[in-house]
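[1] Only the shape, not the letters, is given here:
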């Protein structure tokens, strides 16, 4: 009896967008240790995900959170070593690589949120959840299912807005049968794929980008135990990220040069992008609930 082959289930743009937003949410929360929630929908102001990211804090600096709390012991010491950063995310599940227009759109969203926050700070009404408190540093992420064009990378490099660009394949709606989903073993590995910023070769275009990149294509320099533990975690990673990149406004401005992006090659041969600080892999930095 011949095997019946059913056509792929048609999915709406809403289904596709929602699935990718949830995929990005899981990656950012589980792998980059952010604390985000999904807010996409009517009246979202162009924002799909938003929340916080706890990162190391340079000595001599203060954050609104740590300065407003006085705790003793180890907990208080930890508060003095970290800060929280406001995160705004746009997710794009498009077939073509994103261009400069998409980056400018995200810059516009950030400018609008900051303007609304400034206006509300001069009023007696409480700030809206859609605005950015003035005392908090904020960064913006653009997560693309299909990568970024050369023009997008160059524009983001020159931007004064703290930007992180994430090329995150996958996240198709359940039941969408693509060649990769039908034959996962035959899909190209993250290292084998090519994009505007691949794990195999960091993105470089011209002298305009010289010294601007924070993507480090070198083996981790942490201890052997750190690398072994990193490999163990990597063996069970089921989310493949093609690349992560950020500009100087984020790496040197908001992060103060304390966090690095590194290409990690696991014992399985797979590659991934990891966050490192002071020679160690950065873990979850948020305070205990």
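    Nice, I can see it. Everything numeric in this text was worked out from a predicted model, so none of it was measured. Numbers count the residues shown, from 1 in each chain.
[2] going forward, measure contacts between C-alpha atoms and count neighbours the same way
    Fine.
[3] Helices of the protein, residue ranges please.
    13-30, 64-67, 73-79, 100-121, 150-158, 179-182, 224-235, 248 (DSSP state H).
[4] quick one, which of those is packed in tightest?
    helix 248 (a mean of 24; mean count of other CA atoms under 10 Å).
[5] returning to that earlier point: could I get the helices of the chain in CSV, plus columns for distance to residue 36?
    Listed next are the helices of the chain as CSV, based on distance: least, CA to CA, whole Å:
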stretch, distance to residue 36
helix 13-30, 6
helix 64-67, 17
helix 73-79, 20
helix 100-121, 17
helix 150-158, 23
helix 179-182, 27
helix 224-235, 22
helix 248, 23
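[6] between those helices, which one is nearest to residue 272?
    helix 224-235 (8.1 Å; CA to CA).
[7] try it against this one:
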């Protein structure tokens, strides 16, 4: 008989945070550290870009079994306002299941620098979306976005 033990949400969440951190560090060259925990105030990963000037980064990782809703964008915006200087800080939201169309629309319409990241639980980056304020921050740091279709 094979026993299957259900992993608790903390274990699953921590594993996803580490997968996201590895993905962003290796694929997007971000310097990040894990700060998640019971009192993380909405920030799972924090760090900056490797550019001059540096862009501060706040990352929320949501390892849910469904696409994330607009509620998560409102949460992300609140976290950014609470933690960062919105002129030099970008907030990123990672999900293994992606985002509803309304969630994407809300993120794109936001006046705060936001990015949506579809990253699988094993760390594969499937898609990333940066809204206009986030793109402007990246451009000021000398980074330019290139649209590229990934074969996954």
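    Arrived safely, thanks for sending. Note that the structure is a prediction, hence the values are computed from the model and not measured.
[8] circling back to that earlier point, who wins for proximity to residue 39 of the first structure among the helices of the first structure?
    helix 13-30 (9.7 Å).
[9] In the second structure, what range does the closest one match?
    Mapped onto the second structure using TM-score structural alignment, helix 13-30 of the first structure spans residues 9-26.
[10] what's the spacing between the matching stretch and its chain's center?
    11 Å (CA atoms, centre = their mean, to the nearest Å).
[11] Superpose on the first structure and give me the mean offset of it.
    Once fitted to the first structure, stretch 9-26 of the second structure is off its aligned match by 0.5 Å on average (mean CA distance after the TM-score superposition for the first structure).
[12] what's the answer for stretch 101-109 of the second structure, then?
    Mean deviation for stretch 101-109 of the second structure: 0.5 Å (mean CA distance after the TM-score superposition for the first structure).
[13] Where in the first structure does that stretch align, residue-wise?
    The aligned range for stretch 101-109 of the second structure is 150-158, by TM-score structural alignment.
[14] sorry, back to before: to residue 55 of the first structure, which of the helices of the first structure lies closest?
    helix 73-79 (10.8 Å).
[15] matching residues in the second structure for the closest one?
    Going by TM-score structural alignment: helix 73-79 of the first structure matches no residues.
[16] Looks like residue 46 of the first structure contacts residue 109 (just checking).
    Yes. In terms of CA atoms under 8 Å, residue 46 of the first structure counts as a neighbour of residue 109; the distance is 6.5 Å.
[17] How many residues are close by residue 253 of the first structure?
    Counted with other CA atoms under 10 Å, residues neighbouring residue 253 of the first structure total 14.
[18] ok, for residue 92 of the first structure, nearest residue in space, not its chain neighbours?
    residue 144 (4.9 Å; CA to CA, 6 or more residues apart in numbering).
[19] Could you verify my assumption that that neighbour touches residue 168?
    Yes. Residue 144 of the first structure lies in contact with residue 168 (CA under 8 Å); the separation is 5.9 Å.
[20] just checking, residue 135 of the second structure touches residue 145?
    Yes. Using CA under 8 Å, residue 135 of the second structure is in contact with residue 145, at 7.4 Å.
[21] who's more crowded, those two?
    residue 135 (19 against 10).
[22] now the aligned residue in the second structure for residue 39 of the first structure: how far from residue 13 of the second structure?
    Residue correspondence to the second structure (TM-score structural alignment): residue 39 of the first structure is matched to residue 35. Here residue 35 of the second structure is placed at a distance of 12 Å from residue 13 of the second structure (CA to CA, to the nearest Å).
[23] again with residue 91 of the second structure
    Distance from residue 91 of the second structure to residue 13 of the second structure, by CA to CA: 18 Å.
[24] Likewise for residue 82 of the second structure?
    22 Å.
[25] Likewise for residue 98 of the second structure?
    Taking CA to CA, one finds residue 98 of the second structure at 16 Å from residue 13 of the second structure.
[26] now swap in residue 31 of the second structure and tell me
    20 Å.
[27] And for residue 34 of the second structure?
    Residue 34 of the second structure is 12 Å from residue 13 of the second structure, by CA to CA.
[28] now residue 50 of the second structure
    Residue 50 of the second structure is 26 Å from residue 13 of the second structure, by CA to CA.
[29] Tell me the counterpart of residue 167 of the first structure in the second structure.
    So residue 167 of the first structure corresponds to residue 118, using TM-score structural alignment.
[30] quick one, strands of the second structure?
    30-34, 45-49, 56-61, 89-95, 114-119, 125-130 (DSSP state E).
[31] Alright, that wraps it up for me.
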